[in-house]
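my questions concern the predicted model and sequence given below.
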Amino acid sequence: MTAGSRTLPLSFIRREPIPPAPAPALVSGPLAWARANLFSSPGNAALTLLAVLIIALVVPPLLRFLVLDAVFTGENRDACRPEVVGRPVGACWAFIANKINYFVYGSYPIEERWRANVFFAMAAIGVGWLLWLDAPRRDLGALYFFVVFPLAAYALLAGLPLAGLPTVPTSLWGGMLVTIVVSIVGIVASLPLGILLALGRRSRLPVVRLVCVIFIEFWRGVPLITVLFMANVMLPLFLPGDISVDRLLRPLVGVALFSAAYMAEVVRGGLQAIPRGQTEGANSLGLTYWQGMRLVILPQALRIVIPGIVNSFIALFKDTTLVSIVGIFDFVRTIESARIDPNWAAPTVVTTGYAFAALFYFVFCFGMSRYALFVERRLAAGQKR
């Protein structure tokens, strides 16, 4: 139909009903999640089926060894010997239960082990205070964990005769106690020292920048095992004959310096990711260099590199096993020492000891990893649009 030179649209009325549309695909629920994450493509589907096959092959034997055929009670090797109990024997958890105090405290005097328990409690309070994002006065928590706690822990564990605490030589420390001590010292020392090294490497002062670069590159270019040997064997050679360094203190210093060098590079990556406009904005507000770093730049940089920081902490926690090479009785060394006890000469004792060690390290490292993911999501919530 036309009106003059214009063409008028024709109206159309459907007389037949529209057939019903198919049900929409699931957008939520377990099936939708599996379709999106496990079977989104032929390659992902193949990898999913392969993972299921590996789980089916690995998990049942592990479950049978660790739980179903395991022995949980007993006083000696007879409890874990198949020819004695008359059935297949899996993990010998009775051995772990019998030696658990040695695994936790090493040769620390029994009557003084309450001091180690207080140390564990103080460490838990400090860690919990810092990790609880909504905790009151977290600034005091940082002061407690980085200043008060190290001093109090040293007085507790090593002894303070003036306070009635007899001296306990570090040669008697061992087990989880040493592992946690080395880890905490490395973490407490590496983070602030690493931040200072990162700032020094970006400094405009040539001498400060050169010193920091040499320090970082030297420690990052040497394996940790070499650092421990140098700290344990060579450090006393550079000191006067009447000065001796505690045998545990030597690897503690080496681990702290080694970890600080790696932490410096992680923090420097975060500083480089901050736009220059943030520094200019801090300057425009009249903030000094250190005020701008503390209030504007460092909070953003550290948020960016949370995965790298946590990865360094996890690597440090696992690397504490290397101190056993220089004669320190850490957790793994106590297991190696306990497994040769003739009273527990059973076929599965060795495997059980290392399975217990693997479980210990997995729990701590997995916990750190999951907490890092939680913090990332929490801090990233304000960045989403």
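Great, that's in hand. Numbers count the residues shown, from 1 in each chain.

drop to CA atoms for contacts and neighbour counts, all remaining ones
Will do.

just the strands in the chain please.
Remark: strands assigned in the chain by DSSP state E are 2-3, 6-7.

in TSV, list these along with mean neighbour count.
Converted to TSV, the strands of the chain look like this (neighbours: other C-alpha atoms under 10 Å):
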stretch	mean neighbour count
strand 2-3	8
strand 6-7	8
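
mind giving me TSV with those and columns for distance to residue 282?
Listed next are the strands of the chain as TSV, based on distance: least, C-alpha to C-alpha, whole Å:
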stretch	distance to residue 282
strand 2-3	69
strand 6-7	65
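
residues near residue 35, how many?
A count of nearby residues for residue 35, using other C-alpha atoms under 10 Å, gives 15.

same question but for residue 262, I mixed them up
Close neighbours of residue 262, defined as other C-alpha under 10 Å, add up to 23.

ok, now which ones touch it?
194, 216, 220, 312 (C-alpha atoms under 8 Å, 6 or more residues apart in numbering).

here's the one I want to compare it with:
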Amino acid sequence: MNPKNLAYVRTEMLGPEPAPLSTKTISGWIRTNLLATPKDTALTVIAAALLLWTVPGMLEWLFFDAVWSGSDRSVCTTIVQGGIQPDGWKGACWAFVGDRFQQFMFGRYPIDERWRPMLVAILFVALLVPMLIPKVPRKGLNALLFFVVFPIVAFFLLHGNIFGLREVETPLWGGLMVTLILSFVGIAVSLPVGILLALGRRSNMPVIRMFCVGFIEIIRGVPLISVLFMANVMLPLFLPTGWTIDNFLRALVGVAIFASAYMAEVIRGGLQAIPKGQSEGADSLGLSYWQKMRLVILPQAVKLVIPGIVNTFIGLFKDTSLVSIIGMFDLLGIVRLNFTDTTWITPVTPITGLIFAGFIFWLFCFGMSRYSAFMERHLDTSHTR
């Protein structure tokens, strides 16, 4: 063949093309994501107008005109001759939050004993962080310390009356401390109990199946307030004469029972999503029922319903504020209790306190949501990340 006829054959590979403009510059990203079509452009303009109309005023009220220090309500009001000027209210009264911050965290826990809940918080973080990091080894030991040893140590530290510690009764507990304790116990109890209820609802044994179905449907059919009232009022009726149960323990039982019923349905959804062949394959290997569930079915089912599990946890964390109905004061309850304090009564005090409480709730809920997304990516084996 004549070599001249092969002149069109490429002797070198083409070099890589530059990345599209939209992945390199801000203007390209804006054109692609915000101004791609006339409809996108119109929505972007409307959203920008709303932000320009609302955000400056919010920032001014929350930060620039806010009062950050002070000892009473006078710092959050404008005083004129003859009294308080009706239209002279300043911005947010963060001085109120700063003055009552420790109470918002610990409730009426004695001031000279607050090192104990602080120590419990340090132990909680020290055990939780390695538990949440997948690469940290010895997860079994960590789980044993976190879910078994830590609650016992935390109880004796917080309650006292042992090893020379002063007794602090639970009616003095409050604030964020109560919110975290209720949430931790509810989450730690609801997941294993929910798994057992979900397995029981799918059981072939009629008695177990009917019991689990009845428990789940009854608890899910009533609001949490009713469960808390029943735990607070009816639970002592089932005890022998002369016995009593602490109100805080009653709230813990009510919250755990309520969360377990909802968690059971989330887990059951994951179990139903597992193909029947997985169970048949485990049976063909000679695995027992519990081996099959522990090694084959449950790991896949739990991975599928991580968003639902975390959603239940977030709902439980927010629902702990309902314990104020039975005379306990969590973070939101203790904030609202301080609205009646004559030292800080102003029109801006309630909204400031509620914004603070809302931010704390959002911070924890957002953290759980982000960790859920991280675990979904970490456990994703579909090669479609």
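Right, received. Where do you want to start? What you see is a predicted model, and the numbers here were worked out from it, not measured in a lab.

just give the TM-score of the two.
Remark: TM-score between the superposed chains equals 0.88 [TM-score structural alignment, normalised by the length of structure 1]; 363 aligned residues with a C-alpha RMSD of 2.3 Å.

about what we covered before: Throw together a ChimeraX command that grabs the buried residues out of the contacts of residue 262 of structure 1.
A single ChimeraX command suffices to select whichever of the contacts of residue 262 of structure 1 are buried according to 16 or more other C-alpha atoms under 10 Å:
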select :194,216,220,312
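
overlap between the contacts of residue 262 of structure 1 and structure 2?
Counting by both residues aligned by TM-score structural alignment, their matches' C-alpha atoms under 8 Å, structure 2 reproduces these contacts from the contacts of residue 262 of structure 1: 194, 216, 220, 312.

burial count for the nearest residue to the last one once chain neighbours are set aside?
If I follow you right, that is residue 312 of structure 1. Here the nearest residue to residue 312 of structure 1 in space, its sequence neighbours aside, is residue 263; by C-alpha to C-alpha, 6 or more residues apart in numbering that works out to 6.9 Å. Around residue 263 of structure 1 sit 28 other residues, with neighbours defined as other C-alpha under 10 Å.

and residue 263 of structure 1, how far is that from residue 98 of structure 1?
As defined by C-alpha to C-alpha, to the nearest Å, residue 263 of structure 1 lies at a distance of 39 Å from residue 98 of structure 1.

closest one to residue 122 of structure 1 out of the contacts of residue 262 of structure 1, please.
residue 312 (23.2 Å; C-alpha to C-alpha).

in structure 1, which residue is closest to the centre?
Residue closest to the average C-alpha location in structure 1 (C-alpha atoms, centre = their mean): residue 314, at 3.0 Å.

what segments of the stretch 101-250 of structure 1 are helices?
Taking DSSP state H, counting those that start in this stretch as the criterion, the stretch 101-250 of structure 1 carries its helices at 113-131, 138-143, 149-158, 175-201, 206-220, 224-229, 249-272.

out of those helices, flag the one nearest residue 288 of structure 1.
helix 175-201 (14.7 Å).

between helix 149-158 and that closest one, find me the angle.
Between the direction of helix 175-201 of structure 1 and that of helix 149-158, the angle (axes from the mean of the first three to the mean of the last three C-alpha atoms, to 10 degrees) works out to 150 degrees.

which other helices and strands does helix 175-201 of structure 1 contact?
Other helices and strands packing on helix 175-201 of structure 1, by 3 or more C-alpha pairs under 8 Å, 6 or more residues apart in numbering; DSSP states H and E, are helix 93-105, helix 206-220, helix 249-272, helix 306-319, helix 331-338.

which of the ones you listed is buried the deepest?
Mean neighbour count (mean count of other C-alpha atoms under 10 Å) peaks for helix 249-272 among these, with a mean of 23.

that one vs structure 2, average distance?
On superposition with structure 2, the average gap between helix 249-272 of structure 1 and its aligned counterparts reaches 0.6 Å (mean C-alpha distance after the TM-score superposition for structure 1).

one step back: just checking, the residue nearest to residue 312 of structure 1 touches residue 190?
Yes: under the criterion of C-alpha atoms under 8 Å, residue 263 of structure 1 is in contact with residue 190, at a separation of 6.5 Å.

and the closest residue to residue 216 of structure 1 other than its chain neighbours, how far from residue 199 of structure 1?
The shortest distance from residue 216 of structure 1 to any residue other than its chain neighbours is 4.8 Å, reached at residue 261 (C-alpha to C-alpha, 6+ apart). With distances taken as C-alpha to C-alpha, residue 261 of structure 1 is found 12 Å from residue 199 of structure 1.

and if you look at residue 193 of structure 1?
For residue 193 of structure 1, the distance to residue 199 of structure 1 under the criterion C-alpha to C-alpha works out to 10 Å.

again, but for residue 215 of structure 1
According to C-alpha to C-alpha, residue 215 of structure 1 stands 13 Å off from residue 199 of structure 1.

ok, now residue 253 of structure 1?
For residue 253 of structure 1, the distance to residue 199 of structure 1 equals 21 Å [C-alpha to C-alpha].

please apply the same query to residue 31 of structure 1.
Residue 31 of structure 1 is 50 Å from residue 199 of structure 1, by C-alpha to C-alpha.

okay, those two: which has more neighbours?
residue 199 (20 against 12).

average offset of the longest helix anywhere in structure 1 relative to structure 2?
When structure 1 is parsed with DSSP state H, its longest helix is helix 349-380. Mean deviation of helix 349-380 of structure 1 relative to structure 2 after superposition (mean C-alpha distance after the TM-score superposition for structure 1): 1.0 Å.

and the angle for that helix with helix 331-338?
Counting by the same axes, to 10 degrees, helix 349-380 of structure 1 points 170 degrees away from the direction of helix 331-338.

report the aligned residue range of structure 2 for helix 349-380 of structure 1.
Helix 349-380 of structure 1 corresponds to residues 349-380 of structure 2 when matched by TM-score structural alignment.

next, the buried residues of the matching stretch.
If you call a residue buried by 16+ other C-alpha under 10 Å, then stretch 349-380 of structure 2 has these buried ones: 349-350, 352-353, 356-357, 361, 365, 368-369, 372, 375-376.

and the residues you listed, which is closest to residue 114 of structure 2?
Of all these, the one sitting nearest residue 114 of structure 2 is residue 357; the distance, using C-alpha to C-alpha, is 20.5 Å.
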